[in-house]
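Q: The amino acid sequence is not available; the structure is as follows:
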C-alpha cells in the first residue's frame, strides 16, 4: 500500500493528493479547421446542424485554450516516428493488416521489446491504429512518450512534456498523428505528434483521470475526473457539448458501446455505504442514465471494456476478478462467468480484449499478464512480466500475436 501512496504523491502538484483506488466491503490544434464543421451538441455522424445551433455555439464561452507554436519546446525528439528504420519484415506485416494471418490464435510468450525511459509508474499505454508501429505511454513522471517499437535505432521516438503534473491516460486519434492525454493538472491536451505541437487544451475544475474517443467520430471524446463529472467534448468547437452529472464519486473509467449510442462509466464507491452508481450505462445524446444498478457488489471497478463484437462488456473489479455484463437492457451481470486468479489489490489495473475478441488479457498486482479464453473464462497463459504491478495491457491493432504491457515500476514490455 505504501507503494501506491508514494507513487501518487507529487510535491510539484498543487492539486489535492490523489487517493488510491481501494475496495470496500461496506460499499464499496490541430490547426483549425481540424475536422468537419462544428456542432454545439452531440451530433453523431450524418446528423443535421441548424443555423440556430451554430449561432448558439459561436456565442458560448469556450473552456479550451488555443496554443501557439512557440510552446512546442515541451517536445523532445530523440528518435524517429517513421517506418524507415523498421525491419522490412515488420513493415510488411503491418501493411498486410494481418489478413489471413496464420498466428491469429497464437498466444504471446516471447519478449519482443523492452522500452525504458519513464522514471515513475506508467499508468496507460495505447497503440496507434493508423501508424501501428507507434505506442504511446502516460506516466506519473508528467511525461507522455512515443515509442517506435521495432526501430533498429532509438525506440523512444519523442517525449511530450506538455503536462505539468502526472499523466493518467493517453489515446491516439483515428486521424493521423494526433494524440490526446489527460492528467492531474486538470487538463486534457491534444498534440500533433508529427509537428511536435500542442494544439488544444481542454481545462476542467477536476483532475482528469480518463479519456475516450467516440468510436465513429474522432472529433468527440469523453473525459471523466475526480469530482465525478463526465463531459463530452467536441474538438471542432473547443467546447464541452454534453455534461453527465449524477453526484458520482471519482470517475475511474468510461467506455463506449460498440454502436457509440451508449457509454458505460465506473465511479469510486469506496467511501459510500451503497454500491449504486458504481457502474452506470448512459444514453449519449440524451445525457440520461439508462441504468445505475448494473453492479451491486461493494467493489470499485477501475476498468471497463466493451467486447469488439458481442453485446457484452467487462469490468475489472477490486474483488480480484473481471465481471461480465450484457450491453442490452437490463444490462445484467453474468453470475456464472468471471475471470479470476489475477490480483488487483487497489491498483487501477486494466484489461483488454484481443483483436478477434477470443481472448481477454488483464494486468495483475503480482506483475503478471493473465490471458483468458473469452468463452470459457479459463486462464490460457500467465506471463510473469514485472517485479511490480502490471498496470495496463494493449493488444496490437494489426498483429494479433503482439501485446504491450506497462508497470508500476515504469517499464514497458512488448511480447509476441
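A: Received, thanks. This structure is a prediction, so every number in the text was calculated from the model and none was measured.
Q: okay, CA-based contacts and neighbour counts for the rest of this
A: Fine.
Q: quick one: the helices in the stretch 301-416 of the chain?
A: Assigned by DSSP state H, counting those that start in this stretch, the stretch 301-416 of the chain shows no helices.
Q: quick check, distance from stretch 240-249 to the centre of its chain.
A: Stretch 240-249 has its C-alpha centroid displaced from the chain centroid by 19 Å (Cα atoms, centre = their mean, to the nearest Å).
Q: swap in stretch 248-267?
A: 11 Å.
Q: ok, residues contacting that stretch?
A: Contacts to stretch 248-267, defined as Cα atoms under 8 Å, 6 or more residues apart in numbering, come from residues 209-212, 214-216, 222-230, 268-269, 277-285, 300-309, 327.
Q: Check the gap between the nearest residue to residue 333 once chain neighbours are set aside and residue 267 for me.
A: In space, residue 333 comes closest to residue 325 once its chain neighbours are excluded; the distance is 4.4 Å by Cα to Cα, 6 or more residues apart in numbering. Distance of residue 325 to residue 267, given as Cα to Cα, to the nearest Å: 16 Å.
Q: what's the answer for residue 119, then?
A: Taking Cα to Cα, one finds residue 119 at 28 Å from residue 267.
Q: neighbour count winner among these two?
A: Neighbour count, other Cα atoms under 10 Å: between residue 119 and residue 267, residue 267 has more, with 26 against 14.
Q: can you tell me how far the more buried one sits from residue 373?
A: Taken as Cα to Cα, the span from residue 267 to residue 373 is 27 Å.
Q: again, but for residue 416
A: Separation of residue 416 from residue 373 (Cα to Cα): 17 Å.
Q: Wait, residue 397 touches residue 132, no?
A: Yes - if you go by Cα atoms under 8 Å, residue 397 and residue 132 touch, sitting 6.8 Å apart.
Q: which residues touch the helix or strand containing residue 210?
A: Per DSSP states H and E: residue 210 is located in strand 208-213. Residues outside strand 208-213 that contact it (Cα under 8 Å, 6+ apart) are 168-171, 173, 180-188, 219-226, 251-256.
Q: redo that, cut-off 6 Å
A: 168-169, 182-183, 186, 220-225, 253 (Cα atoms under 6 Å, 6 or more residues apart in numbering).
Q: which residues of the stretch 51-200 of the chain fall in strands?
A: 64-66, 75-77, 111-115, 122-127, 134-139, 144-148, 156-160, 167-172, 178-183, 187-192, 197-203 (DSSP state E, counting those that start in this stretch).
Q: so what does the third one touch, helix or strand wise?
A: With contacts defined as 3 or more Cα pairs under 6 Å, 6 or more residues apart in numbering; DSSP states H and E, the packing partners of strand 111-115 are strand 412-415.
Q: if we go to 10 Å?
A: strand 403-407, strand 412-415 (3 or more Cα pairs under 10 Å, 6 or more residues apart in numbering; DSSP states H and E).
Q: what is in contact with residue 397 and residue 132 at once?
A: 94, 97 (Cα atoms under 10 Å, 6 or more residues apart in numbering).
Q: Next one for the comparison:
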C-alpha cells in the first residue's frame, strides 16, 4: 500500500507535527502556488482586451466617500487624491445643486435673494430707463449698472417710484389722443380710454414711467379738491342740523280740523273694534300697488293700535308715510328722507322726511304714534314728529345702529333701546339725551330686540347665533340659548297672545320659543320656504291663527299656527319679499314690501 506524502510511522513525530501545524498552514502556500501556476498556464493562450483602469488595488485605497451629515473623517486623505479631477460615478450622498455657485466660464456666479416685485422693478428700469442697481456682493463693484447720467437725472429712482411733475404731465397730456366717446364702439371717435395712443413716439418712455391716464385723472381730482377747499362748502342735504320734511298734500287738516293722525272712522268703521276680534283669512288678490320707491324696500311698520298709517323703509334713504284707511300710508326708504303716503283715498305721498345721509335701517313708532325713531347706516338715530315732520332729537355713539325700540310701557316712553354693530345694546333717555345703560354680552352685531313678560324683560338676537334674555335695566343675561345647530335669527315677532315669539332662522325655518321660560317649542316648527341670507320678517294674523313669512323668491308663505302645515304660497314680488304686515282691524289684508321697490296691498 502506498503511503501518503510525508507519512511517518513514528507516533511521536506525528503528534509533534500535528501540535505545530494543526490546521495545515505550512502546506497552504504550496497549494496556492500550484493553483496560481495552473491558472496562468490555462490562460496563457487568451487575449485580454479590456483597458487597465485601476492603477492601484481598490482594497488598498485610502479614499473615503463621506456623507453630508458627517462631521469628521477617520482617514487622512492624501493631497494627491484630493486634487484629482472629477471622474467616476456621482456621489449618491452629495447635493445635486452644489455646483451652481461655483465659478463659470462667463464669470463669477453669485446667489441673490429678492422679491418678484423688486426683480421686475429693476428689470424694467434697466430696459426702459437704461440703468439698474448692481446686485453684486463685491464691495469694489459699481453701485449702478448702465447710464450713470440717466440715473442721476432721475434721482436714482426705479420705474415703479418715478413720477413726473405736474408741469410735465400737463405738457404730456396735450400730446395724447382723446379717450373717445363711450357711446361709440368702433370707428372714428370710438372710446379707447386709458389705451389712447400718442401723437408722437417720444412719449413711450414717459408713459411707461408712470405718466398715464390714471395720473391725468388724479390731477383732475387734485384740482377739484383744491377748488373745493377754496370755495365755501355747501351743506349736505339731510346732514346733522339740516333735517327737513315736505308735505305733499293740499291741506294739513280736513274740514273738521283733523290731521292725518286721526283714524278715518267714516271710511273704515272697523277701526273702532278690538284688534283680533274677527276671524282672519289668507289673502289672495293684490288690490293696490305703491311705486314711490326708486330702490328696494327693506322695512315697513304700521301705525300703533289703529294701523291706518304705515311707514316703509327702502334703500333710497327715504322714509315715507302712507295712510291705509282714509288715505295715509307711511313708507320708509333708503334715501336720506322719510315720506307719508295716502292709501285708501288717493294713494299719494303725504309727507317726506329728509334727515339721513345713508340708508335707513329701522324705524319704530311710539305707543301713541305721534313720534317715531329712525336709524341708518350714517350712524345716526333720530326722533321725529309724525304730524309736523320735525326732527326733535338726534342720538349717536359712533356705531351703526341695526335696530331701535321704544319701551312699551306708557310711563317709559322716554326710553328706547338700540342694538349696535359693536355687539352692545344701548339704552337712551330721551329727556336727557344720554346713555343710561349698556348691555354688552353679545359676541356679534345685535339684530333684534323684543320685549316680553309684561315688558319687564326683553330678548335679543345677534349674529353670534345666540338668543339672550335680559331683565330691563339690569345688564346681566338671565337666559342664554346657544346650540351647535343654531343659525343667526335676524327677525323676531311676538305672537298676539304674548305667550310665544317666532324667530326667523337662516337655515330656512321658523322656530318658536315661549316667553315665560324661553324654551323652544319643538312641536311648532315652520319650514318650506327659502330665506337663507335674507332677514325676511315674520308676521302673525291679528287672531293668531296664521303665521306668515316672505322668502328669497318673492313669495309670501302662510302656515297654520296649530298644525304647522303650509296653507298658501302667494307669489307677491319678482324679488325677495323682505317685509310684510297684517292690518290689525281687517280680516285678510296684508301689506308686502320687496327689493323690487314695490309695496302691495293684498286681500
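A: Nice, thanks for sending it over. Since the model is a prediction, treat every value here as computed from it, not as a measurement.
Q: Which residue numbers in structure 2 does the strand holding residue 210 of structure 1 align to?
A: Using TM-score structural alignment, strand 208-213 of structure 1 lines up with residues 401-406 of structure 2.
Q: Measure the mean distance from the matching stretch to structure 1 post-superposition.
A: Comparison of stretch 401-406 of structure 2 with structure 1 after fitting gives an average deviation of 1.2 Å (mean Cα distance after the TM-score superposition for structure 1).
Q: and that stretch, how far from the chain's centre?
A: On Cα atoms, centre = their mean, the centre of stretch 401-406 of structure 2 falls 24 Å from that of its chain.
Q: Give me the buried positions along it.
A: Residues of stretch 401-406 of structure 2 classed as buried: 401-406 (neighbour count, 16 or more other Cα atoms under 10 Å).
Q: cool, and stretch 139-147 of structure 1?
A: Under 16+ other Cα under 10 Å, the buried positions of stretch 139-147 of structure 1 are 139-147.
Q: just those residues now: which is nearest residue 384 of structure 1?
A: Among the buried residues of stretch 139-147 of structure 1, residue 139 lies closest to residue 384 of structure 1 (Cα to Cα), at 21.5 Å.
Q: aligned partner of the closest one in structure 2?
A: Using TM-score structural alignment, residue 139 of structure 1 sits opposite residue 314 in structure 2.
Q: With residue 465 of structure 2 as the reference, measure out to that match.
A: 26 Å.
Q: Which residue of structure 2 sits opposite residue 390 of structure 1 in the alignment?
A: By TM-score structural alignment, residue 390 of structure 1 lines up with residue 577.
Q: no no, residue 334 of structure 1
A: Going residue by residue (TM-score structural alignment), residue 334 of structure 1 aligns to residue 521.
Q: residues contacting its match?
A: 500, 511-514.
Q: Just among those residues, which is most surrounded?
A: Among those, residue 512 has the most neighbours (other Cα under 10 Å), with 24 neighbours.
Q: And that residue, what's its match in structure 1?
A: Checking TM-score structural alignment: residue 512 of structure 2 goes with residue 324.
Q: So residue 373 of structure 2 sits against residue 367, correct?
A: No - counting by Cα atoms under 10 Å, residue 373 of structure 2 stays clear of residue 367, with 11.8 Å between them.
Q: higher neighbour count, those two?
A: More crowded of residue 373 of structure 2 and residue 367, by other Cα under 10 Å: residue 373, with 23 against 17.
Q: Identify the residue nearest that one in space, chain neighbours excluded?
A: residue 383 (4.7 Å).
Q: Give me the neighbour count for that neighbour.
A: The tally of other residues near residue 383 of structure 2 (other Cα under 10 Å) stands at 20.
Q: For it, list the residues it contacts.
A: 363-365, 371-375, 390-395, 430.
Q: Counterpart of it over in structure 1?
A: By TM-score structural alignment, residue 383 of structure 2 lines up with residue 190 in structure 1.
Q: Closest one to residue 542 of structure 2 out of the contacts of residue 521 of structure 2, please.
A: residue 500 (14.2 Å).
Q: What lines up with the closest one in structure 1?
A: Residue 500 of structure 2 maps onto residue 312 in structure 1, by TM-score structural alignment.
Q: That match touches residue 305, doesn't it?
A: Yes - counting by Cα under 10 Å, residue 312 of structure 1 touches residue 305, with 8.9 Å between them.
Q: Now do the shared contacts for those two.
A: Joint contacts of residue 312 of structure 1 and residue 305 (Cα under 10 Å, 6+ apart) are 257, 324.
Q: Which helix runs longest in structure 2?
A: Criterion DSSP state H: the longest helix present in structure 2 is helix 213-230.
Q: picking that back up, quick one: the contacts of residue 521 of structure 2 as TSV, columns for distance to residue 282 of structure 2 too.
A: Shown next, in TSV, are these (distance: Cα to Cα, whole Å):
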residue	distance to residue 282 of structure 2
500	21
511	21
512	21
513	24
514	25
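Q: out of the residues you listed, which are inside strands?
A: Members of the contacts of residue 521 of structure 2 lying in strands (criterion: DSSP state E): 500, 511-514.
Q: can you count the residues close to the closest residue to residue 581 of structure 2 other than its chain neighbours?
A: Spatial nearest neighbour of residue 581 of structure 2, excluding adjacent residues (Cα to Cα, 6+ apart): residue 591 at 5.2 Å. For residue 591 of structure 2, the count of nearby residues is 22 (other Cα under 10 Å).
Q: just checking, residue 591 of structure 2 touches residue 584?
A: No - at 11.3 Å, residue 591 of structure 2 does not count as touching residue 584 under the criterion of Cα under 10 Å.
Q: can you list residues touching both of the two?
A: residue 302.
Q: Show me what residue 95 of structure 1 aligns to in structure 2.
A: Under the alignment (TM-score structural alignment), residue 95 of structure 1 pairs with residue 272 in structure 2.
Q: right, and that match touches residue 263 too?
A: Yes - in terms of Cα under 10 Å, residue 272 of structure 2 counts as a neighbour of residue 263; the distance is 9.2 Å.
Q: For residue 513 of structure 2, see how far away the match of residue 334 of structure 1 is.
A: Taking Cα to Cα, one finds residue 521 of structure 2 at 6 Å from residue 513 of structure 2.
Q: circling back to that earlier point, return the residues in contact with the match of residue 139 of structure 1.
A: 293-300, 320, 331-338, 359-362, 593-595, 597-598.
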